[in-house]
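> no sequence for this one, just the structure:
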């Protein structure tokens, strides 16, 4: 199983519009072969004061939204990126001012999971 994470720095004041775009998405990815699930994570930058053990908002750190998709295989993800549905899903780009910088795409292979549905993924 593979997890693809798009880390997106959303500019201050554009959070609601960014989230609304995902609430209203066309769900084209949902029918793609090998697609498992999609999650969008809202940033909550926090910092720990180790001396007191307390948490507080970290106002000095840029938070990133994370758009995560889970795939049965990397090849399934690649096929999605080459599909007409992918082109359709990404044709209405958000305005540049919605972002505080470039996004970062990260791909990880799940080698261990405690998810009861998938069980341990470690084959090694």
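Great, that's in hand. Keep in mind the model is a prediction, meaning the values are calculated, not measured.
> make it CA atoms for all contacts and neighbour counts henceforth
Fine.
> Neighbours of residue 70, how many?
Residue 70: 22 surrounding residues under other Cα atoms under 10 Å.
> secondary structure element for it?
Element membership for residue 70, per DSSP states H and E: strand 65-71.
> Got another one to weigh against that:
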């Protein structure tokens, strides 16, 4: 059996702006229809320092399913920033990808 694949995008935002970024994810832009997509989780960590962190986690059936999503027209449209207001509250981000070695529970 092929292992599941988790991709996490850790986005640092100015203090108090996490909910504004989360709101942008409420409208689905096609990821839920991507072959091999399992789920999307948005996690908010209100850091004790001068920024908040929003972690966008997607679970995929395989690494190839995730790569397929990143090469799709739906992905390009979801990430196209032309004509949109700049996200001046975003301080930076870091992507992480994991092969899921063990899962327990429902």
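Here it is on my side, so go on. What you are looking at is a predicted structure, and each value in this text was computed from that prediction instead of being measured.
> before we move on, the earlier item: residues in structure 2 aligned with the strand holding residue 70 of structure 1?
Aligned using TM-score structural alignment, strand 65-71 of structure 1 spans residues 54-60 in structure 2.
> ok so, going back, which neighbouring elements make contact with the next helix or strand after the strand holding residue 70 of structure 1?
Going down the chain from strand 65-71 of structure 1, the next helix or strand is helix 74-81, by DSSP H and E. If contacts are counted by 3 or more Cα pairs under 8 Å, 6 or more residues apart in numbering; DSSP states H and E, helix 74-81 of structure 1 sits against no helix or strand.
> Which SSE is immediately downstream of helix 74-81 of structure 1?
In N-to-C order, the element after helix 74-81 of structure 1 by DSSP H and E is helix 84-89.
> give me the stretch of structure 2 that that next one matches.
Under TM-score structural alignment, the match for helix 84-89 of structure 1 is residues 73-78.
> Now the matching stretch: buried residues?
Neighbour counts using 16 or more other Cα atoms under 10 Å place 74-75 of stretch 73-78 of structure 2 among the buried residues.
> Mind listing residues that contact that stretch?
29-31, 69-70 (Cα atoms under 8 Å, 6 or more residues apart in numbering).
> List the residues that contact the most centrally placed residue in structure 2.
Within structure 2, the residue whose C-alpha comes closest to the C-alpha centroid is residue 56; the distance, by Cα atoms, centre = their mean, is 3.1 Å. Residues near residue 56 of structure 2 by Cα under 8 Å, 6+ apart: 8-11, 40-43.
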